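1. Structure, please.
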Amino acid sequence: MSNLHPQLLQRLHAAVGAAGLVLDDAAKAPYESDWLRKWNGRSSIVVRPADTAQTAAVMGICHDTHTPVVTQGGNTGMSGGATPDASGAQVVLSTQRLNRIRSVDPLNNTLTCEAGVLLAHIQAAAQEVDRFFPLSLGSEGSCTIGGNLATNAGGIAVLRYGNARELALGLEVVLPDGRVWHGLRALRKDNTGYDLRDLFIGSEGTLGVITAAVLKLSPRPVARATAWVGARDIAALVQLLARLRADCGERLVAFEMLSAPSLALILEQVSEVRAPLAGEHAFHALIELADTQGEGLAALLERSLEAALENACVQDVALSVSGAQTQALWKIREGISQAQMRAGKAVKHDIALPISALAAFVQQADAALQAAQPGVRIINFGHLGDGNLHYNVLLPRDTPPEALAAATARFNRIVHDLVAEAQGSISAEHGVGQLRRDELRHYKSEVEFDLMMRVKQSLDPNQIMNPGKLI
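-> Reported below is the predicted structural model:
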């Protein structure tokens, strides 16, 4: 406790009670490392406020004592944005006890909940009133909506419904000095000044603590049509995407891409999956339509894919004819993270590009990486429908830490320079955190970075909010 203000523990205990503090080393351990075990730190105190008032009291105390705060939800992030440093001087503020769904309004198509509610619980609450909350991630059973909003999470339904930013109408936020912004407005139109909501969404806990949100619900789809296709290259899949958008409109909810090496890795490492197509294809796509009216949906997808086959956009197609087949196809796509962890050490790139630039980028990046390290294993997959690639390089499991660090720096510069040339983003949906913090300064313009710093200084003058992350 020597690194902390002498009265801090006493004041925090008065604010949240014994139930709101975690002080035992073994009990604190899960809060001090990310789920990938890539980032590890130490916190002398983990604080778990039970409501917004307690959260405000905690932030007021930390502001007064200049104590740095790391806000943490489900701790499922991919960029080290919710892990304390090694100093022991940072307090972890966990939102786990902020876990109430406050209201559901099916007529207004909104749901108001606290930041610590699990994403899967929000989806279930929407379904209970015959509505649909479309944000969907592999970690939805353990990630929280506060973390989803803080990182502007994406997932598999962005193509139709947008990122987390598009799914939130209002926020409640505790500011660094303990004041509360009550912005829980369930409105589609509100032209009364600056959009403060969008300052906090995607800010990764550097500007305040999101404690609650009004979320946008949609009509619940009652029918789905799913297919797996094989294609010769990315350009062919981009053509197919354009055709499906024209033919199917907003019914197109997912267009997931896997390169042949990515599919091979999954088949090698994940049990109870098999190749959907008999032939060899350089790229694959998992496509899904959804609608509130089921009649004709499968026929619509079949007609569009038949035309794509005739025009050579794709080489082969497998249409799902049952719920079990659909689940089997999605199990393949969802197995990629597990496959990479089992097979080696991945240098990961979560990038976004204009869809029209994807084919040229992949060709250039593949060539540049092979020139830098012949035979390198590129695992390229992602949400092709919204231009988000997880363009990773897989190294052997026994790669020494120093070699991994050197390879990461070398590969990052190759990939991210090409992304910048294509007017893309080096962080599409995972956030910046610690992983991309230094690179962000390299790729942001001086004006843009200065504006971000001015916002940070205005809201957090004591610089206590998630230091060492994002900026």
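2. hey, let's count contacts and neighbours off CA atoms from now on
-> Fine.
3. so who does the nearest residue to Ser33 once chain neighbours are set aside touch?
-> Nearest residue to Ser33, sequence neighbours excluded (CA to CA, 6 or more residues apart in numbering): Asn40, at 4.4 Å. Asn40 sits next to Glu32, Ser33, Asp34, Thr83, Pro84, Asp85, Ala86 when contact means CA atoms under 8 Å, 6 or more residues apart in numbering.
4. Which of the three states applies to the fifth one?
-> In this case it means Pro84. Under DSSP: H, G, I helix; E, B strand; the rest coil, Pro84 falls in the coil class.
5. So how do I select the buried members of the contacts of Asn40 in ChimeraX?
-> Per 16 or more other CA atoms under 10 Å, the buried members of those correspond to this ChimeraX selection:
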select :32,33,34,83,84,85
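6. Which helix in the chain has the most residues?
-> Assignment by DSSP state H gives helix 401-421 as the longest helix of the chain.
7. got the contact list for it?
-> Contacts with helix 401-421, where a contact means CA under 8 Å, 6+ apart, come from 347, 349, 351-353, 361, 364-365, 368-369, 393, 395, 425-426, 443.
8. Pull out the buried positions in that helix.
-> Judged by neighbour count (16+ other CA under 10 Å), helix 401-421 contains these buried residues: Leu404, Ala407, Thr408, Phe411, Asn412, Ile414, Val415, His416, Asp417, Leu418, Val419.
9. can I get the contacts of Asn40 in CSV with distance to Ala115?
-> CSV is the format used below for those (distance: CA to CA, whole Å):
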residue, distance to Ala115
Glu32, 20
Ser33, 20
Asp34, 19
Thr83, 18
Pro84, 20
Asp85, 23
Ala86, 26
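10. what residues does whichever strand or helix holds Ser458 touch?
-> Counting by DSSP states H and E, the element that carries Ser458 is helix 446-459. Applying CA under 8 Å, 6+ apart, the external contacts of helix 446-459 come out as Leu175, Pro176, Thr206, Leu207, Arg441, Gln463, Ile471.
11. what about the spatially closest residue to the first one that is not a sequence neighbour, distance to Leu199?
-> Of all residues beyond its chain neighbours, the one nearest Leu175 is Gly208 (4.6 Å), with distances taken as CA to CA, 6+ apart. Computed with CA to CA, to the nearest Å, the distance linking Gly208 and Leu199 is 10 Å.
12. To compare with the earlier structure, here is another sequence to fold:
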Amino acid sequence: MNAVLNTVLQARAALVERLGQDAVLTDPADQARYCRDWHGDVASGTVAVIRPRSTEDVSKAMRACAELGLAVVPQGGNTGLVLGGIPDQPDHQVIISLERMNRVRRIDEDDFSAVVEAGCIVANIKEAVDAHGMLFPLGFGAEGSAQIGGSVGTNAGGINVLRYGMTRELVLGLEVVLPDGSIWDGLTTLRKDNRGISLRQLFIGAEGTLGIVTAVALKLLPRPTQVETALLGVASLHDAIALYRRARRDCCDLMTAFEFMPPEAFMLAIEAQPDLKMPIAGDYPAYVLMEVSGSGLVDIKTLLDQFLENVLEDGMVQDGVVAASRAQGINLWRFREGMNEGQAMRGVHLRTDVSVSLSTMAEFVERTLFVLKQAFPDSLSIAYGHVGDGNAHINVLPPASADIAERQRILYVGKNLINELVYEYQGSISAEHGIGRLKRPEFEQKLAPAHKALLVAIRKAIDPEGRMNPGCQVLAD
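-> Next up, the predicted model:
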């Protein structure tokens, strides 16, 4: 134990000497917030937290870590849900936090692009480009804390995927510091660049296992000048999906979001935000939160009004409310975001992020909830998510009386039950959160040999010493 401690202390001293006291946090008290996961369920430690201010600083830090034999865990806003940014070997790993690299380098209105540093908060990017009359459409609950570098590393999804795609579709170019400290400058904003393999795609979704993203060239779009939001009550998830099919045809690519929520979502949201009031009269088996947006000469309000009139006449919707203003629309979205806060308030619980084909989604969700109810009759099992892209979050909230041992049992058994059904429906155990350390065992368990061989070959080619975020995603054994 003393030998390990001495090694850690020596490594900390060496990092401070090479990188400067300002760049390195060595006090465990100062490191604590970087070593806890987003929900506070898991806490770890680290040799040091390095906070560079420039790409050159990151390069210098990577070389120093290589010389000292230290592994590196890149970290953005630390809002991930699969432990991708939390060390699992505290005595051998350092965290490199990009939080100080938060400059918007360039916004080009003619090119509809922006170049930003990896530590920029997603919400701040959206605000900056909005001032130029443009939109960066990536949107999710943690966007006020999440950094764009982490969003790229995890290929973040969110509520607008059905119209704009995952982060992968919004990235034009990258700047990356490789494991040996060299810098790859791929910050092009070209839409068409067919010069062989697209290297940027290797780093998107790699969760820091191949290098550290230090800057991102982003694709922007015209800012919508009209946004219409509706909350609709429907008879079932089957009806919600039928409604989505109709909306996809009638509203075309102007539909921005289409979320389904169970009745329990409103209860959980109000528990977290007591000022919220139920926006729709009556109690329905399922709800849809739908948004349509556009700009220019398109009349979005008339489009949505006509659509809703038609589906009400056809009996596809039982009741609904349309936001009278943008402020009211934002208030409707508070229920979707507050639901997650309400779950967190109930303590340790099972959170999943799975996807199946849209044609089987309703059947899959119903079967899964039935299986969970049979296994955990005293727990609250809920399903919600993004209808347009087949992504469901199926969570299990143990009863308040459950101790930590019982909660851990529910997490373990429940996850396996859900995963087996996901495999049966040929879906994915990670729709948008990534693999990280949390999902690695089940990811590797079902990985086809050829698939694993390709992943290992890429990782070994770029990081032959295995120093980049070890323990995350697939192991290069």
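13. Buried among the contacts of helix 401-421 of structure 1? Make that a ChimeraX selection.
-> Entered in ChimeraX, the line below selects the buried ones among these, by 16+ other CA under 10 Å:
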select :347,349,351,352,353,361,365,368,369,393,395,425,426
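14. Could you single out the nearest of the contacts of helix 446-459 of structure 1 to Gln72 of structure 1?
-> Of all the contacts of helix 446-459 of structure 1, Gln72 of structure 1 sits closest to Thr206, with 11.7 Å by CA to CA.
15. which residue in structure 2 lines up with that closest one?
-> In structure 2, the residue paired with Thr206 of structure 1 is Thr209, using TM-score structural alignment.
16. can you check Ile234 of structure 1 too?
-> Match for Ile234 of structure 1 (TM-score structural alignment): Leu237.
17. count of neighbours near its match?
-> 23 (other CA atoms under 10 Å).
18. Equivalent analysis for Gln293 of structure 1, please.
-> Gln293 of structure 1: 12 surrounding residues under other CA under 10 Å.
19. In a helix, it, correct?
-> No: counting by three-state DSSP, Gln293 of structure 1 is located in no helix; its state is coil.
20. What is the aligned counterpart of it in structure 2?
-> Using TM-score structural alignment, Gln293 of structure 1 sits opposite Gly296 in structure 2.
21. re earlier: who has more neighbours, Gly208 and Leu199 of structure 1?
-> Gly208 (29 against 14).
22. dump the residue contacts of the nearest residue to His238 of structure 2 once chain neighbours are set aside.
-> Spatial nearest neighbour of His238 of structure 2, chain neighbours left out: Ala362 (5.4 Å); criterion: CA to CA, 6+ apart. The contact partners of Ala362 of structure 2, by CA under 8 Å, 6+ apart, come to Leu237, His238, Ile241.
23. Just give me the match in structure 1 for Ala362 of structure 2.
-> Checking TM-score structural alignment: Ala362 of structure 2 goes with Ala359.
24. which SSE is that match in?
-> For Ala359 of structure 1, the host element (DSSP H and E) is helix 358-372.
25. Off-centre distance for that helix?
-> 25 Å (CA atoms, centre = their mean, to the nearest Å).
26. list the helices and strands the helix or strand just after it packs on?
-> Along the chain past helix 358-372 of structure 1, the next helix or strand (assigned with DSSP H and E) turns out to be strand 377-383. Packing contacts for strand 377-383 of structure 1, counted by 3 or more CA pairs under 8 Å, 6 or more residues apart in numbering; DSSP states H and E, involve strand 252-259, helix 260-269, strand 388-396.
27. what range in structure 2 does the first one sit on?
-> On structure 2, the counterpart of strand 252-259 of structure 1 by TM-score structural alignment is residues 255-262.
28. Now for the aligned residue in structure 1 for Gln21 of structure 2, how many residues are close by?
-> Gln21 of structure 2 maps onto Ala18 of structure 1 when the alignment is built from TM-score structural alignment. Counted with other CA under 10 Å, the neighbours of Ala18 of structure 1 add up to 13.
29. And for Arg53 of structure 2?
-> For Arg53 of structure 2, using other CA under 10 Å, the count is 17.
30. swap in Gly196 of structure 2?
-> So Gly196 of structure 2, with other CA under 10 Å, has 6 neighbours.
31. Would you mind measuring from it to Asp57 of structure 2?
-> Taking CA to CA as the measure, Gly196 of structure 2 falls 30 Å from Asp57 of structure 2.
32. go on, Ser357 of structure 2?
-> 44 Å.
33. just to revisit the earlier point, right, so of the helices and strands packed on strand 377-383 of structure 1, which gets closest to Arg100 of structure 1?
-> strand 252-259 (29.0 Å).
34. what angle sits between that closest one and strand 388-396?
-> Relative orientation of strand 252-259 of structure 1 versus strand 388-396 (axes from the mean of the first three to the mean of the last three CA atoms, to 10 degrees): 30 degrees.
35. which other residues reach strand 252-259 of structure 1?
-> Against strand 252-259 of structure 1 from outside (CA under 8 Å, 6+ apart): 156-161, 241, 244-245, 282-290, 333, 379-385.
36. and what of stretch 234-242 of structure 1?
-> 231, 255, 283, 285, 308, 312-314, 355-356, 358-359, 362, 384-385.
37. where does that stretch sit relative to the chain's centre, distance-wise?
-> So, by CA atoms, centre = their mean, the centroid of stretch 234-242 of structure 1 is 24 Å from its chain's centroid.
38. What's the average distance for it when superposed on structure 2?
-> Compared with structure 2 after fitting, stretch 234-242 of structure 1 has a mean deviation of 0.9 Å; criterion: mean CA distance after the TM-score superposition for structure 1.
39. Helix, strand, or coil at the residue nearest the centre of structure 2?
-> Closest to where the C-alpha atoms of structure 2 average out (CA atoms, centre = their mean) is Ala156, at 4.0 Å. Of the three states, Ala156 of structure 2 takes coil under three-state DSSP.
40. ok so, going back, check how far the helix holding Ala359 of structure 1 sits from its aligned residues in structure 2, on average.
-> Relative to structure 2, helix 358-372 of structure 1 is 1.3 Å off (mean CA distance after the TM-score superposition for structure 1).
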